[in-house]
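**Student:** here's a sequence, model it:
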Amino acid sequence: MSEAAERLAEVRANIANAAQRAQRPAGDIQLIAVSKTHDMQAIRPLIAAGQRHFGENRVQEAAAKWPDLRAETPDVVLHLIGQLQSNKAGEAVGLFDAIHSVDRSSLIQAIARACEKTGKRPQLFIQVNIGDEEQKGGCATGDLPALLAEANDAGLAIDGLMAIPPADIEPAPYFALLDELAERHGLRLRSMGMSSDYETAVMLGATHVRVGTALFGSRR
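**Tutor:** Have a look, this model is predicted:
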């Protein structure tokens, strides 16, 4: 096995073990390989090993890499997991299959216009600022109901919630809160968990885990 295949197999095994402990089907959890800052040469071995879902932080970086990679492997699914500027919404809707960082009214309106114009309907997650951190993206927990209502009025289907817990703090309570919020609002998907805590996230309801370092090694 290649090094990439070994890393992928290890992460998938960890997800399956965590799912088993939580009495969940491992197939309910989607592994997103976070390929931000990694070039095509680093990404191709993971594609060759069978990974199909990838996450990028920036529209411009993704646009430089993924058209060629998707020409080689058309069934790749691309997720935008970083902050999105409203003026980039049209490009994002055209490029990504899922957007995890919907977090404000202006972005909802921009995405709705882009969807109407292009006919594309990416899977959408509202990002919640689960730790109430000033420097972090995401809507405030208290603003979530209004944002969901606005998305509905704009004709957008919101499929789930996304969150990034505060760094260097036990993430479990934050994962549990996001799971509870999703349940309360009838949303089936929870995008939470990264390389350091994805197993905990799986045990607390994650449907999408965003793993970079454990698959690619340290960021360049």
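
**Student:** can we go C-alpha only for contacts and neighbour counts from here?
**Tutor:** OK.

**Student:** in the protein, which spans are strands?
**Tutor:** Ranges of strands within the chain are 30-34, 53-56, 77-80, 98-102, 123-127, 160-162, 189-191, 208-211, based on DSSP state E.

**Student:** gap between Thr200 and Pro171?
**Tutor:** Counting by CA to CA, to the nearest Å, the separation of Thr200 from Pro171 is 8 Å.

**Student:** let me fix that, I meant to ask about Phe54.
**Tutor:** Here the criterion is CA to CA. By it, Phe54 lies 23 Å from Pro171.

**Student:** show me which of these two is the more surrounded one.
**Tutor:** Of the pair Phe54 and Pro171, Phe54 is the one with more neighbours under other CA atoms under 10 Å, namely 24 against 20.

**Student:** was I right about the more buried one contacting Val77?
**Tutor:** Yes. Using CA atoms under 8 Å, Phe54 makes contact with Val77 at a distance of 6.4 Å.

**Student:** would you mind measuring from the residue nearest to Gly160 when sequence neighbours are not counted to Gln23?
**Tutor:** Taking CA to CA, 6 or more residues apart in numbering as the measure, Gly160 lies nearest to Leu189, with 4.2 Å between them; neighbours along the chain are not counted. The spacing between Leu189 and Gln23, counted by CA to CA, is 17 Å.

**Student:** next, the structure of the following sequence, for comparison with the previous one:
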Amino acid sequence: MTDPATRLSEIQSRIASAKRIARRTDEDVTLVAVSKTHAAEAIEPLILAGQHVFGENRVQEAQEKWPALRERHVGIELHLVGQLQSNKADDAVALFDCIHSLDRPSLIGALARAMDRADRRVPCFVQVNIGAEEQKGGCAIADLPALLAEARGADLPVIGLMCVPPLGIEPAPFFALLDKLARDNGLAGRSMGMSDDFETAIMLGATHVRVGSALFGARG
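**Tutor:** Now for the predicted structure:
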């Protein structure tokens, strides 16, 4: 693997190129560096190279490594990109700046109560089970309007939709569908695209791409 600064520069260049092809040059695309399973020693070089938005899959793992990193580096923005258990809602609200995996009514209630207790509103993406896969989390497409209405009624700041397309299938139709669902529901954010397909996602409207292995290499 090349050094972290070079890898980051390459990904940023590819993001910029995809935006130009899609004629989105004036729109922001946030690169979320997914640091799950990687130790602080692997994360810090990317921070020093200029990356300040990171994603973690598990609350407990993030609690173990990010407080110390945030003491050493200001301006870090931390996103939860994995499934969230309702009993971890208070911890998630305290630690994360954005949650990408709101997907069920029970979690709406848990997060609303946690945000009220913390007096802090954390932006959320509703995760959509875009491929209707039984083994994956996410709200069913048919249930999305009701879930959004409930989240808005609970004063959760829902800023967009998130998806993980089925593995091994061309992702473009799924990204296009998420883009349409977001537009139909008046949402600006689209969290979609990972290391193998983020350029396709950007050309189909992604505002946040979640890139791990292309930045960090194999999982730690």
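
**Student:** next up, the contacts around the residue nearest to Gly160 of structure 1.
**Tutor:** Going by CA atoms under 8 Å, 6 or more residues apart in numbering, Leu189 of structure 1 touches 159-161, 182, 206-208.

**Student:** burial check on Leu178 of structure 1, number of neighbours?
**Tutor:** Neighbours of Leu178 of structure 1 under the rule other CA under 10 Å: 29.

**Student:** hmm, it is touching Gln127, no?
**Tutor:** No. Counting by CA under 8 Å, no contact exists between Leu178 of structure 1 and Gln127, whose distance comes to 9.9 Å.

**Student:** list the buried ones in the biggest helix by length in structure 1?
**Tutor:** Using DSSP state H to assign secondary structure, the helix with the most residues in structure 1 is helix 3-21. By neighbour count with 16 or more other CA atoms under 10 Å, helix 3-21 of structure 1 contains the buried residues 4-5, 7-9, 11-12, 14-19.

**Student:** stretch 164-172 of structure 2 too?
**Tutor:** 164-165, 171-172.

**Student:** now the common contact residues for Leu178 and Gln127 of structure 1.
**Tutor:** Residues touching both Leu178 of structure 1 and Gln127 (CA under 8 Å, 6+ apart): 161-163.

**Student:** the strands of structure 1 into a markdown table, with extra columns for distance to Ala110 of structure 1?
**Tutor:** As requested, the strands of structure 1 are exported to a markdown table (distance: least, CA to CA, whole Å):
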| stretch | distance to Ala110 of structure 1 |
| --- | --- |
| strand 30-34 | 25 |
| strand 53-56 | 20 |
| strand 77-80 | 15 |
| strand 98-102 | 10 |
| strand 123-127 | 13 |
| strand 160-162 | 19 |
| strand 189-191 | 22 |
| strand 208-211 | 25 |
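
**Student:** looking at those strands, which is nearest to Ala149 of structure 1?
**Tutor:** Of all the strands of structure 1, the one in closest proximity to Ala149 of structure 1, counting by CA to CA, is strand 123-127 (11.8 Å).

**Student:** helices of structure 1, start to end?
**Tutor:** Under the criterion DSSP H, structure 1 contains helices at 3-21, 40-48, 59-72, 89-95, 105-118, 144-153, 172-184, 198-203, 213-216.

**Student:** and these as a markdown table, adding distance to Ile29 of structure 1?
**Tutor:** Below are the helices of structure 1 laid out as a markdown table (distance: least, CA to CA, whole Å):
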| stretch | distance to Ile29 of structure 1 |
| --- | --- |
| helix 3-21 | 8 |
| helix 40-48 | 18 |
| helix 59-72 | 23 |
| helix 89-95 | 23 |
| helix 105-118 | 26 |
| helix 144-153 | 24 |
| helix 172-184 | 14 |
| helix 198-203 | 7 |
| helix 213-216 | 16 |
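
**Student:** just those: most buried one?
**Tutor:** Mean neighbour counts were taken over these using mean count of other CA atoms under 10 Å, and the top value, a mean of 24, falls to helix 198-203.

**Student:** name the helices or strands packed onto that helix?
**Tutor:** The helices and strands touching helix 198-203 of structure 1, judged by 3 or more CA pairs under 8 Å, 6 or more residues apart in numbering; DSSP states H and E, are helix 3-21, helix 172-184, strand 208-211.

**Student:** if we take the buried residues of stretch 164-172 of structure 2, which one ends up nearest to Glu44 of structure 2?
**Tutor:** Checking these against Glu44 of structure 2 with CA to CA, the nearest one is Val164 at 27.0 Å.

**Student:** mind listing what Arg121 of structure 1 touches?
**Tutor:** Residues in contact with Arg121 of structure 1 (CA under 8 Å, 6+ apart) are 93, 97, 115.
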